[in-house]
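**Q** Please find the sequence and the predicted model below.
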Amino acid sequence: MLKRISLFVLTNLLVVTTIIVITSLLGVNRFIYENGIYISELLIFSLVVGFTGSLFSLWISRWMAIQLMGVYIIHPQQPRNNVEQMLVEKVHGLAKKAGLPVMPKVGIYDSPEVNAFATGPSKRRSLVAVSTGLLQHMDEQAIEGVLAHEIAHIANGDMVTMTLLQGIINTFVEFLSRVISFIISKFVREELAHIVYLISYFVFSMVFSLLGILVVFAFSRKREYAADKGGAKLAGKEKMIHALRQLQSSLGWIDNSHAAVSTLKINNQQKHSLFSTLFSTHPSLEERIEYLQTLK
């Protein structure tokens, strides 16, 4: 948990610092300070800043996941063994059942964690990858449940939805940070106003980003329930529940170090608490099982 929060804070520090440097070089910060706040122009600028990074991240998401996780992509016509053959057949079968227009790439990454994830910029350019730990600790029915959950993420368009939400959050962060910083800068001496504006912008960007990520995580938890429901329709409710129960028995093997793809993993929790829930992209496994049990 601490590692993920630290990584988030560091990432936002780098993003904010980059924005400050670029806007300073382009003269945006001084232009805003010297000419005042023009709401429509600032909103357009905030939209560009807010969505550019999110859309670029979505565009390279499949490639980035492969590089970060060291994913080996299985050749669908030339699997190396029965396990790879089984994965390809199950993913393709579930994808056809879900109505995906193009079969996702199927991959394996070397990790002791019992996990899997889906990513990609669209339903036509998606990836489903499982860990070697999952293949070692789960039986075939549980694996099918996990794969169905990931296919449901793709079919539901969750990668695009999460990106658009993040873009909206980034836009509000950029817009509000600059407006509030500009107002604060008017309450200090003129020679200090510009530096106060920059410092305030940096601080408020971090604060609003932290609040924004809570919104993103809360929405992500809702999407997990939808993916579980979709997985139950594709593979059957019992297989989905069986998969989650097997995850419960392997909580010690969850690795959160790759925060970039943690949102669309099958699970990312080790311990359940009020604090961990706020900063988690997934509901507790107990809550997810209870939800599935209520479905007819």
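**A** Good, I have the coordinates.
**Q** okay, CA-based contacts and neighbour counts for the rest of this
**A** OK.
**Q** distance of Leu210 from Phe202?
**A** Separation of Leu210 from Phe202 (CA to CA, to the nearest Å): 13 Å.
**Q** I meant to write Leu211 there.
**A** Using CA to CA, one gets 15 Å for the distance from Leu211 to Phe202.
**Q** go on, Gly107?
**A** Shown here: Gly107 relative to Phe202, a distance of 40 Å by CA to CA.
**Q** Pull out the buried residues from the helix or strand harbouring Phe56.
**A** Secondary structure assignment for Phe56, by DSSP states H and E: helix 39-59. Buried positions in helix 39-59, judged by neighbour count with 16 or more other CA atoms under 10 Å: 42-43, 46-47, 49-51, 53-55, 57-59.
**Q** Also stretch 176-187?
**A** Leu176, Ser177, Arg178, Val179, Ser181, Phe182, Ser185.
**Q** I'd assumed the first one was in a helix, is it?
**A** Yes: applying DSSP: H, G, I helix; E, B strand; the rest coil, one finds Leu176 inside a helix.
**Q** here comes the other one, which I'd like you to weigh against the first:
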Amino acid sequence: MSWTIIVLITLCISVIPTGFGILLVPLIGLVGAIIGLPFSQWLVKRAHNVSVITRDNPEHSDYFWLYDLVSNLAQKANIPTPEIGIYESLDMNAFASGATPNSSVVAFSTALIEKITISEIEAIAAL
């Protein structure tokens, strides 16, 4: 609801013929990105109820292959290994989020993991 109001106000401002709206709309977007980006990792993990996989937790042993896959890709790209997670969903999906390589997360839906091959998951993770 609040985002709808913000979008409507922004659209109203953008039609002001003085030209002020042309400057204000991108400024509102920039401020929103600056404020939201540092929290994006936390927000997406919370929104999708992502379970973060760690290599040292035996409860995650079913997904060690996924952790190793993403970790190897990160090592080849010469970037730090992001947090790696899975989330329950019937949709085949994966996403990455974070402000910097040191504060990022890569998450895969359970449907994606169950329905496609490991090489296909590797291709998706490499993107």
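**A** That came through fine. All of these numbers come straight from a predicted model, not from anything done at the bench.
**Q** Give me the range in structure 2 that the helix or strand in which Arg245 of structure 1 is found lines up against.
**A** Element membership of Arg245 of structure 1 [criterion: DSSP H and E] is helix 237-248. Aligned using TM-score structural alignment, helix 237-248 of structure 1 spans no residues in structure 2.
**Q** for that helix, packing partners?
**A** helix 140-155, helix 190-235, helix 285-294 (3 or more CA pairs under 8 Å, 6 or more residues apart in numbering; DSSP states H and E).
**Q** Run through who's touching that helix.
**A** 114, 138, 141-146, 148-149, 228, 231-232, 267, 285, 288-289, 292-293 (CA atoms under 8 Å, 6 or more residues apart in numbering).
**Q** which among those end up buried?
**A** By 16+ other CA under 10 Å, the contacts of helix 237-248 of structure 1 give 114, 138, 141-146, 148-149, 228, 231-232, 267, 285, 288-289, 292 as buried.
**Q** Checking the alignment partner in structure 1 of Asp56 of structure 2 next. Helix, strand or coil?
**A** When structure 1 is aligned by TM-score structural alignment, Asp56 of structure 2 is paired with Gln77. Following three-state DSSP, we place Gln77 of structure 1 in the coil state.
**Q** What separation is there between Gln77 of structure 1 and Lys239 of structure 1?
**A** Going from Gln77 of structure 1 to Lys239 of structure 1 by CA to CA gives 27 Å.
**Q** neighbour-wise, which of the two wins?
**A** Per other CA atoms under 10 Å, whichever of Gln77 of structure 1 and Lys239 has more neighbours is Lys239, with 21 against 8.
**Q** so who does whatever residue of structure 1 lines up with Ala33 of structure 2 touch?
**A** Counting by TM-score structural alignment, Ala33 of structure 2 lines up with Ser54 in structure 1. Contacts for Ser54 of structure 1 were tallied using CA under 8 Å, 6+ apart; they are Thr163, Leu164, Gln166, Gly167.
**Q** Which residue lies closest in space to the last one, excluding its sequence neighbours?
**A** Yep, that's Gly167 of structure 1 we're talking about. For Gly167 of structure 1, ignoring the flanking residues on the chain, the nearest one in space by CA to CA, 6 or more residues apart in numbering is Phe51 at 4.5 Å.
**Q** wait, doesn't the one you found sit right on Phe172?
**A** No: taking contacts as CA atoms under 8 Å, Phe51 of structure 1 lies outside contact range of Phe172: 10.8 Å.
**Q** quick revisit: flag every buried residue along the helix holding Arg245 of structure 1.
**A** Applying 16+ other CA under 10 Å to helix 237-248 of structure 1 flags Lys237, Lys239, Met240, Ile241, His242, Ala243, Leu244, Arg245, Gln246, Leu247, Gln248 as buried.
**Q** Could you export the buried residues of helix 39-59 of structure 1 to TSV, including columns for distance to Leu274 of structure 1?
**A** Converted to TSV, the buried residues of helix 39-59 of structure 1 look like this (distance: CA to CA, whole Å):
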residue	distance to Leu274 of structure 1
Leu42	37
Leu43	35
Ser46	33
Leu47	33
Val49	33
Gly50	30
Phe51	31
Gly53	31
Ser54	28
Leu55	32
Ser57	30
Leu58	30
Trp59	34
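**Q** ok, those residues vs Met159 of structure 1, which is closest?
**A** Leu58 (7.4 Å; CA to CA).
**Q** Give me the neighbour count for Ile74 of structure 1.
**A** So Ile74 of structure 1, with other CA under 10 Å, has 18 neighbours.
**Q** With Phe275 of structure 1 instead?
**A** If you count neighbours by other CA under 10 Å, Phe275 of structure 1 ends up with 9.
**Q** Please list all residues in contact with Ala74 of structure 2.
**A** By CA under 8 Å, 6+ apart, the residues touching Ala74 of structure 2 are Pro80, Thr81, Pro82.
**Q** how near is the alignment partner in structure 1 of the last one to Lys222 of structure 1?
**A** Taking TM-score structural alignment, Pro82 of structure 2 has Pro104 as its aligned residue in structure 1. Using CA to CA, one obtains 23 Å as the distance from Pro104 of structure 1 to Lys222 of structure 1.
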